[in-house]
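1. Sequence and computational prediction follow.
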Amino acid sequence: MNMLAEMLLTEPAPVAIWVVLMLLTLPALVVLASPHGVRNPRLALIETVTFLRKREERREQERARRRQEAAQAVRYAEEIQVAADQAGYAVQRWQGHWEAAAEQVDATWQAWQDAEARWARSQATAAFGTPFTAQNPAEYADRERFLHRAVHAAADRGELPADAVADALSGRGGWDARLHPVEQELALHRASRAHLQSLHRDAVAAERAAWHDAQLARRSRDSLRREATIAEARAAVARHLLPPATTAEPEGIRRSALAGAA
């Protein structure tokens, strides 16, 4: 090792002096390297300083652009995570809707089957015929009251639609107060069976729609979670370009957004 190298390694002051001298002589070297600079060194020096200033400005613009892109990446990662969290809550709600719809399917199925059993018993009873009763105004009035009470009670239990009461009172919709109570009961159970079967079909359709919506919500949640993972990976690479105060801002946005969703 020669004396110059040993001095540079052991004494930092000479190294700093050499660096300063090189920086100070750089413009002069640039000027002397150009024939135009030799003829007009002052103009060449101005052009050199202008060139260096513009290059530094371009570098600063590039750094600003990268910081802006990094801030956008971090903000997007936080926002897409909020969307993924909200999609998770939506899945829970749609799951609850589907479970309630499935319970309604079971309930309407059981009610329909009970109505089927009542109708079958009424058919068996009607097969023996109806007993003879005197056909007079008092008998007809009793039959009418029996029909109205039976239809009203069935509507209250949900075995008939609400408008069946008005139909029975006015004699519409196949309700005939002149029939024997056995025949009226058979007509009542037939109408109840048809109504509860219709309710079951509607419940099945609603359950299928709720299941479809729940599946759509799950797919949306899973897609947002994947996007959030990718966005977070990109943001992790870009966060070192931002000051700590900038990286903390999107988290506040996320907390306020979650509070609004709740």
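-> Structure's in. What do you need? Residues are numbered from 1 along each chain as shown.

2. drop to CA atoms for contacts and neighbour counts, all remaining ones
-> Will do.

3. for the lengthiest helix in the chain, packing partners?
-> Scanning the chain for the helix with the most residues, using DSSP state H, yields helix 41-126. Here helix 41-126 touches helix 12-32, helix 35-39, helix 181-238, helix 244-261, going by 3 or more C-alpha pairs under 8 Å, 6 or more residues apart in numbering; DSSP states H and E.

4. what about L179, which SS state?
-> Classification of L179 using DSSP: H, G, I helix; E, B strand; the rest coil returns coil.

5. Next one: it from R58, what distance?
-> 99 Å (C-alpha to C-alpha, to the nearest Å).

6. try H148
-> From H148 to R58 the distance is 91 Å (C-alpha to C-alpha).

7. between those two, who's got more neighbours?
-> Per other C-alpha atoms under 10 Å, whichever of H148 and R58 has more neighbours is H148, with 20 against 12.

8. Excluding covalently adjacent residues, which one is nearest to the most centrally placed residue in the chain?
-> For the chain, A87 is the residue whose C-alpha lies nearest the centre (C-alpha atoms, centre = their mean; 3.5 Å). Counting by C-alpha to C-alpha, 6 or more residues apart in numbering, A87 lies nearest to R221, which is 4.9 Å off, once chain neighbours are set aside.

9. can you pull the contacts of G88?
-> 218, 221 (C-alpha atoms under 8 Å, 6 or more residues apart in numbering).

10. quick one: it and L224, what's the gap?
-> 10 Å.

11. quick one: which of the helices and strands packed on helix 41-126 is nearest Q81?
-> helix 181-238 (5.3 Å; C-alpha to C-alpha).

12. Now do the closest one against helix 244-261, angle only.
-> 180 degrees (axes from the mean of the first three to the mean of the last three C-alpha atoms, to 10 degrees).

13. how far off helix 41-126 does helix 181-238 point, in degrees?
-> Going by the same axes, to 10 degrees, helix 181-238 makes 160 degrees with helix 41-126.

14. And helix 181-238, what does it pack against?
-> On a contact count with 3+ C-alpha pairs under 8 Å, 6+ apart, helix 181-238 meets helix 41-126, helix 137-156.

15. Below is structure B, check it against A:
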Amino acid sequence: MNVVAEMLLSSPAPAAIWATLWILTLPAVLVLASPEAMRNPGEALRSLGRYLRLPGCRGAHPRETALESLAATQFAEEVRVAADRAELAAERWHERWEAATDEVTEAWQAWLDADARLRVRRSAAAFGTPWSAQTPTEYAARERFLHKAVRTAAGNGWLPAAAVADALAGRAGWDARLHPLEQELVVFRAAAGHLRDRYERAVAAEVTARHDATLARRTSDSLRQESWIAAARAADLRRLVPAGLSIASVAGEPAVAAAWH
């Protein structure tokens, strides 16, 4: 008999220390023995901990096993419902993203059309026009022309509704003394600027919608993964419940609440 064996047999303290060291190093030995565990040691240790906590591995009472199985089943169902709701929310956020993308396309086309109209009016105004009205009658006619042009542009969505009030009040750059061609140039210049701003806002909204849709999809996928894990855990626990013991028979016991929490 060697010295180590003789020491372990003659004195209980070293034997207890030796056994403790073996127990403490067992998880590390199991992890090092698996190539998959070496790639993800944290998950391997968590899996080992879940295995060691299984009722069947710790000699739990059958009724306790049934209660824990019931709690795990209820938890899995709650996570499944949450995953279903997250999936629905992700679909709605994706629809909003698609709508924002369509708005960007429409706003871009509207801006291009406004820019084309502005170029045409600039070409017409290049021949020169009288700067101001010569008589009160001519001024009144130009004022009516301006008001009509602004209302038409606002009705087509080229200008905001506030532009009509500004034109009627003669503020914000609207000048009824200008020649109708000059007034049209002012209207179409303002429309091009407004539609450009609208396009930029649509682009910003699309970026935000894309971010929200991506986040919602990640949340949905994460919850779905958690629901699968919870369902697998509940299934493992149900297999540990003795065949002669019905989970429903212990479902009404007060201990269920403690098992749930």
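-> All right, it came through fine. Here the structure is a predicted model, which means the values were calculated and not measured.

16. TM-score of the superposed pair?
-> The TM-score (TM-score structural alignment, normalised by the length of the second structure) is 0.68; 191 aligned residues with a C-alpha RMSD of 2.5 Å.

17. ok, A100 of the second structure - how many residues close by?
-> Number of residues near A100 of the second structure (other C-alpha under 10 Å) recorded here: 21.

18. Just to check, it is in contact with A205?
-> Yes. In this structure, A100 of the second structure is within contact of A205 by C-alpha atoms under 8 Å, at 6.6 Å.

19. ok now the longest helix of the first structure, how far from the chain's centre?
-> Centroid displacement of helix 41-126 of the first structure relative to its chain, using C-alpha atoms, centre = their mean, to the nearest Å, is 6 Å.

20. That helix to helix 12-32, inter-axis angle?
-> Interaxial angle, helix 41-126 of the first structure versus helix 12-32 (the same axes, to 10 degrees): 100 degrees.

21. related to what we said a few turns ago, for P244 of the first structure, find the nearest of the helices and strands packed on helix 181-238 of the first structure.
-> helix 41-126 (11.3 Å).

22. quick revisit: which of the helices and strands packed on helix 41-126 of the first structure sits most buried?
-> Sort those by mean neighbour count, taking mean count of other C-alpha atoms under 10 Å, and helix 181-238 sits at the top with a mean of 18.

23. my read: H195 of the first structure touches L160, true?
-> Yes. Contact criterion C-alpha under 8 Å: H195 of the first structure and L160 qualify, at 6.1 Å.

24. From I230 of the first structure, how far out is the residue nearest to A87 of the first structure?
-> Between R221 of the first structure and I230 of the first structure the distance is 14 Å, computed by C-alpha to C-alpha.

25. next one: A70 of the first structure
-> A70 of the first structure sits 14 Å away from I230 of the first structure, going by C-alpha to C-alpha.

26. and what of E249 of the first structure?
-> 20 Å.

27. Please, which helix or strand holds G173 of the second structure?
-> Using DSSP states H and E, G173 of the second structure falls within no helix or strand.

28. Now do the same for it: its match in the first structure.
-> Superposed on the first structure with TM-score structural alignment, G173 of the second structure falls opposite G174.

29. Pull the number of nearby residues for the closest residue to R143 of the first structure other than its chain neighbours.
-> Take R143 of the first structure and drop its neighbours on the chain: the residue closest to it by C-alpha to C-alpha, 6+ apart is A177, 5.9 Å away. Per other C-alpha under 10 Å, the neighbour tally for A177 of the first structure reads 22.

30. shouldn't A177 of the first structure be in contact with L147?
-> Yes. The pair A177 of the first structure / L147 is scored as a contact, 6.3 Å apart, by C-alpha under 8 Å.

31. Can you check which residues contact both of these two?
-> What both A177 of the first structure and L147 touch, as defined by C-alpha under 8 Å, 6+ apart, is the set 168, 184.

32. sorry, back to before: for the helices and strands packed on helix 41-126 of the first structure, give me a markdown table that also has distance to Q113 of the first structure.
-> Output for these, formatted as a markdown table (distance: least, C-alpha to C-alpha, whole Å):
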| stretch | distance to Q113 of the first structure |
| --- | --- |
| helix 12-32 | 97 |
| helix 35-39 | 104 |
| helix 181-238 | 8 |
| helix 244-261 | 43 |
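
33. looking at those helices, which is closest to R63 of the first structure?
-> R63 of the first structure lies closest to helix 181-238 among those, at 12.2 Å (C-alpha to C-alpha).

34. on average, how far is the closest one from the matching bit in the second structure?
-> With mean C-alpha distance after the TM-score superposition for the first structure, helix 181-238 of the first structure departs from the second structure by a mean of 0.6 Å once superposed.

35. okay, the angle between that helix and helix 137-156?
-> Using the same axes, to 10 degrees: helix 181-238 of the first structure against helix 137-156 is 10 degrees.

36. Give the burial count for the match of G173 of the second structure, as a bare number.
-> By the criterion of other C-alpha under 10 Å, G174 of the first structure has 11 neighbours.

37. what's the answer for the one 4 residues further on, then?
-> Counted with other C-alpha under 10 Å, the neighbours of R178 of the first structure add up to 17.

38. can you pull the contacts of it?
-> Here R178 of the first structure is in contact with 140, 143-144 (C-alpha under 8 Å, 6+ apart).

39. how about 7 Å then?
-> R178 of the first structure makes contact with 140, 143 under the criterion C-alpha atoms under 7 Å, 6 or more residues apart in numbering.

40. That one and L186 of the first structure, how far apart?
-> 14 Å.

41. ok, now L242 of the first structure?
-> From L242 of the first structure to L186 of the first structure the distance is 80 Å (C-alpha to C-alpha).

42. From D222 of the first structure, how far off is the match of G173 of the second structure?
-> Taken as C-alpha to C-alpha, the span from G174 of the first structure to D222 of the first structure is 54 Å.

43. Also D167 of the first structure?
-> Counting by C-alpha to C-alpha, the gap from D167 of the first structure to D222 of the first structure is 52 Å.

44. I appreciate the help and will end here.
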